[in-house]
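> Take this sequence and fold it.
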Amino acid sequence: MENRHINSQQGTYAAPHTQTSTGISADTTKVLRNTYTLLAMTLAFSAVMAGVSMAVGLGRGASLLCSLGALALIWLVLPRTANSSKGIAVVFAFTGLLGLSLGPILNYYLSLSNGGSIVMQALGGTALVFFSLSAYVLTTKKDFSFMGGFLFAGLMVVIFGMLGMFVASMFGVEVSAFSLALSAAIVLLMSGLILFDTSRIVNGGETNYVMATTALYLNIYNLFTSLLHLIGAFNDE
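I've put the predicted structure just below:
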C-alpha cells in the first residue's frame, strides 16, 4: 500500500485557498492543527521516555549515544521520509531518544536539595516562553522570515562555542562562566526560532507538519535544557 502524503499542499485536486475567520487559509489551519497535535503527542512520549530513563538510571554514556542516534535520525532519515507516514514514526523515534537522553540530567537535578523546584521552574519557564511567543505570532500573523540570517549565524556561533567549550574542558580549562553565557545565548536563540518557525507555518513557508513539529520540538527541548542549567546555577547548584 502506498504511503499517504503528509504535505497538505499535495493531492490530485487543488482546492481554492479559502480564508477562515482568523484570516489564515484552510490549508495553513490544517497544518497548524496537525503540527500542534503531533507536537503534543511527541512531547508526552518524550516525557514518558525521560521517566523510563530516570527509573533505570541511564548513564551519561548511554545518554550521549541516544542524543547521537537522534541526530542521525533527523539528518539522515527524516528528510527522506517527511512526506510519508514513515516520517511520523521517525519523529516519535527521534523524540523518544532525546527523552531518554534527559534522564541523567534530570536525575542529577532532582538529587539536589531544591532540585524539584529547579526542574519545575525550567518547565514553567519553557511553557511560558513557548506559548507566549506562539500566541503572539498566531495573533499578529507577523512574518519573521527576516530573522533567518541572524538566527543561522547565531546557531553557528553556539555550535562552535559548544565545540570550543568541550575541547577546553578536556584540557582542564575552567569554562563555567562561558557555559552559562552559552546557555543564555541558546535561550535567546531558541526564542527567536520559535517566532521564526511558527511564522513560517502561519505564512505558508512550511507546509509539512512533520518537519514543522520537529523544528518546534527542538526549540522546546533546547530551551528547557538551557533554562535548567541557568536556573540551577542561579540557585547555586
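
> Please count neighbours and contacts with C-alpha atoms only from this point.
Will do.

> Which SSE is immediately downstream of the helix or strand hosting residue 123?
Secondary structure from DSSP states H and E places residue 123 in helix 115-140. Sequence-wise, the next helix or strand downstream of helix 115-140 (DSSP H and E) is helix 148-170.

> so after that following helix, what's the next helix or strand?
helix 176-202.

> Which strands or helices does that next one pack on?
Applying 3 or more CA pairs under 8 Å, 6 or more residues apart in numbering; DSSP states H and E, we find helix 176-202 packed against helix 26-56, helix 115-140, helix 148-170, helix 209-234.

> out of the ones you listed, nearest to residue 87?
helix 209-234 (6.6 Å; CA to CA).

> Name the residues of that closest one that are buried.
By neighbour count with 16 or more other CA atoms under 10 Å, helix 209-234 contains the buried residues 209-232.

> Let's compare: structure for the following, please.
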Amino acid sequence: MSVENSTYTARAQTALATNSVLRNTYMLLSATLLFSAAVAGTTAALHLPAPGFIITLVGMFGLMFLVQATANSGWGLLSIFAFTGFLGYTIGPIIDMYLQHFSNGAQLVTMAMGGTGAIFVGMSGYALVSGKRFSQWGGMLTMGILVAFVMSLIAVLFSIPALSLAVSMMFVLLMSGLIVYQTGEIIHGGETNYIRATLTLFVTIYNLFLSLLQLLGVFAGDD
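Modelled structure (predicted):
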C-alpha cells in the first residue's frame, strides 16, 4: 500500500470515527435533555424547593468531576444522567417561580426554550457547514466563562441585579461561542469522547436557557 493510500485510509477512518462521535453525542444529548426536562417538570409541578446556592454549586461541580473521571468507562453514562438529572432538579423551582410570579410565565419559559433551541441549532449548523476548526477560541472562551462565573458569584452574594443581568448577556454570547467551538472539535477529532462532548453541550444549553429566561423576565415579564 502506498503512502498516499495509507494517508487517505487514515483520514477516512478518522472521519468515520468523528462522525460516530458526533452521532453518539447528539443521541446522548437528546436523551439527557429529555430526562432533565422530565425531572424539571416534575419538580416544578410538585413545587419542590430549590436545593440552595451552596448545594447547587457543590452538586454541579462534584457531578461534573465524576462525569469527567468516568467518561471512558460504562459508569460514564450513569454519571452523565445523574448530572443532568440534578441540573433538571435545579431548574424546576426556577420555572415554578416564573410561572407563579409572572402572569405570562408560561410564555416566558416557552420563549426561553425556543430561543435556546434556535441558538443551539444555528451555532451547531454554522460549525458543521463552515467546516472550520475553532480551536483558537478555546482560551478566550475559558477566560470569558471564568470571568462571567466570578461576576455571577459577586452578583448573587451582594444582590446586584444590574450585574446579574450583564452576566446573563455575557453567558448568552459565551455559550453560543462554546457550541461552535465544541462542535468544531468533535468534527475535526479534537474531542473523541461523546460523554465529555455531551457534558459540555448540555452545560451550554443549561446556561443558555437560564440566561435567556432571566433576560426575558426582566424585559418581557408581566407581574
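
> May I have the TM-score of the superposed chains?
Here the TM-score for the pair of chains, by TM-score structural alignment, normalised by the length of the second structure, is 0.90; 213 aligned residues with a CA RMSD of 1.7 Å.

> before we move on, back to that, now, of the helices and strands packed on helix 176-202 of the first structure, which is deepest in the fold?
For those, the largest average neighbour count (mean count of other CA atoms under 10 Å) is found in helix 209-234, namely a mean of 21.

> Where in the second structure does the helix holding residue 123 of the first structure fall?
Using TM-score structural alignment, the residues of the second structure aligned to helix 115-140 of the first structure are 105-130.

> quick one: the matching stretch to the first structure mean distance?
Between stretch 105-130 of the second structure and the aligned residues of the first structure, the post-superposition mean distance stands at 0.7 Å (mean CA distance after the TM-score superposition for the first structure).

> which non-adjacent residue is nearest residue 194 of the second structure?
Spatial nearest neighbour of residue 194 of the second structure, excluding adjacent residues (CA to CA, 6 or more residues apart in numbering): residue 25 at 4.8 Å.

> which residue in the first structure lines up with the one you found?
In the first structure, residue 25 of the second structure lands on residue 35 (TM-score structural alignment).

> give me every residue that touches its match.
The contact partners of residue 35 of the first structure, by CA atoms under 8 Å, 6 or more residues apart in numbering, come to 209-210, 212-213.

> Which contacts among those residues does the second structure share?
Retained in the second structure by both residues aligned by TM-score structural alignment, their matches' CA atoms under 8 Å are the following of the contacts of residue 35 of the first structure: 209-210, 212-213.

> Return the member of those nearest to residue 99 of the first structure.
Nearest to residue 99 of the first structure among those is residue 213, at 15.4 Å by CA to CA.

> ok, the aligned residue in the second structure for that closest one - contacts?
Under the alignment by TM-score structural alignment, residue 213 of the first structure pairs with residue 198 in the second structure. For residue 198 of the second structure, the contacting residues are 25-26, 28-29, by CA under 8 Å, 6+ apart.

> ditto for residue 235 of the first structure
residue 118 are the contacts of residue 235 of the first structure under CA under 8 Å, 6+ apart.

> That one maps to what in the second structure?
In the second structure, residue 235 of the first structure lands on residue 220 (TM-score structural alignment).

> now swap in residue 50 of the first structure and tell me
In the second structure, residue 50 of the first structure lines up with residue 40, judged by TM-score structural alignment.

> same check, this time on residue 73 of the first structure
Using TM-score structural alignment, residue 73 of the first structure pairs with residue 63 in the second structure.

> count of neighbours near that match?
20 (other CA atoms under 10 Å).

> Find the nearest non-adjacent residue to it, please.
Ranked by CA to CA, 6+ apart and with sequence neighbours excluded, the top spatial neighbour of residue 63 of the second structure is residue 83, at 5.4 Å.

> Look up which helix or strand the one you found falls in, please.
Element membership for residue 83 of the second structure, per DSSP H and E: helix 75-101.

> between that helix and helix 105-130, how big is the angle?
Relative orientation of helix 75-101 of the second structure and helix 105-130, computed by axes from the mean of the first three to the mean of the last three CA atoms, to 10 degrees: 140 degrees.
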